[in-house]
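Asker: Build me a model from this:
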Amino acid sequence: MALTNPYYSYPVYSPVSNLMQETLTVVEPWVQHGMWEAQAISTEHALREAAAITYLIGRGYYPQTAHRIVESWWHRE
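Answerer: Next up is the predicted model:
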């Protein structure tokens, strides 16, 4: 059920389950990976890679599979 928040132009969803915690738990390893990559390579690359990984996770790929797919785009052997 979407609730209107007067401070923002987008809806705030009433949690049936703890969607926020579930989401943050899933993306946290990729945020940490991105932070490491940002120091080693570049912030732009790290953000793009973390976003791509989490997008694939959202599409139903297992997290490790999504990571391997995205890494293969930039680190060809």
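Asker: Going by C-alpha atoms from here, please, whenever you check contacts or count neighbours.
Answerer: Will do.
Asker: check contacts around the spatially most central residue of the chain.
Answerer: Centroid check for the chain by C-alpha atoms, centre = their mean gives residue 54 as the closest residue, at 3.5 Å. Contact analysis of residue 54 by C-alpha atoms under 8 Å, 6 or more residues apart in numbering lists 27, 30, 63, 66.
Asker: Now the second one, please; I'll put the structures next to each other:
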Amino acid sequence: MVRDLNPLVDYAIEEGRTVGLRHAIMEVMLISYLMGMGFDYNTAYMTVESWEVNERFPGEYDYRY
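Answerer: Just a heads-up that it's a prediction; the model follows:
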């Protein structure tokens, strides 16, 4: 199970550097939830990415500043 999460952890670290830690954590939580529901990593990732508008989820405030 831990091995399955390694790509997600790596992604969160990189994402946190570019869009902010709060957004990266939210994104990883959503991907993890979908993986727990049976989605593979790539499908979960693409699904969550499709929910974003301008690198933000609807209603998400930009906390980087």
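Asker: Next, the TM-score between them, please.
Answerer: Superposed pair, TM-score by TM-score structural alignment, normalised by the length of structure 2: 0.76. Supporting alignment: 54 aligned residues with a C-alpha RMSD of 1.3 Å.
Asker: Give me the aligned partner of the residue nearest to the centre of structure 1 over in structure 2.
Answerer: Counting by TM-score structural alignment, residue 54 of structure 1 lines up with residue 32 in structure 2.
Asker: distance from whichever helix or strand its match is part of to structure 1 after superposition?
Answerer: Assigned by DSSP states H and E, residue 32 of structure 2 belongs to helix 21-36. Mean deviation of helix 21-36 of structure 2 relative to structure 1 after superposition (mean C-alpha distance after the TM-score superposition for structure 1): 0.6 Å.
Asker: what about that helix, distance to the chain center?
Answerer: Offset of helix 21-36 of structure 2 from its chain centre (C-alpha atoms, centre = their mean, to the nearest Å): 4 Å.
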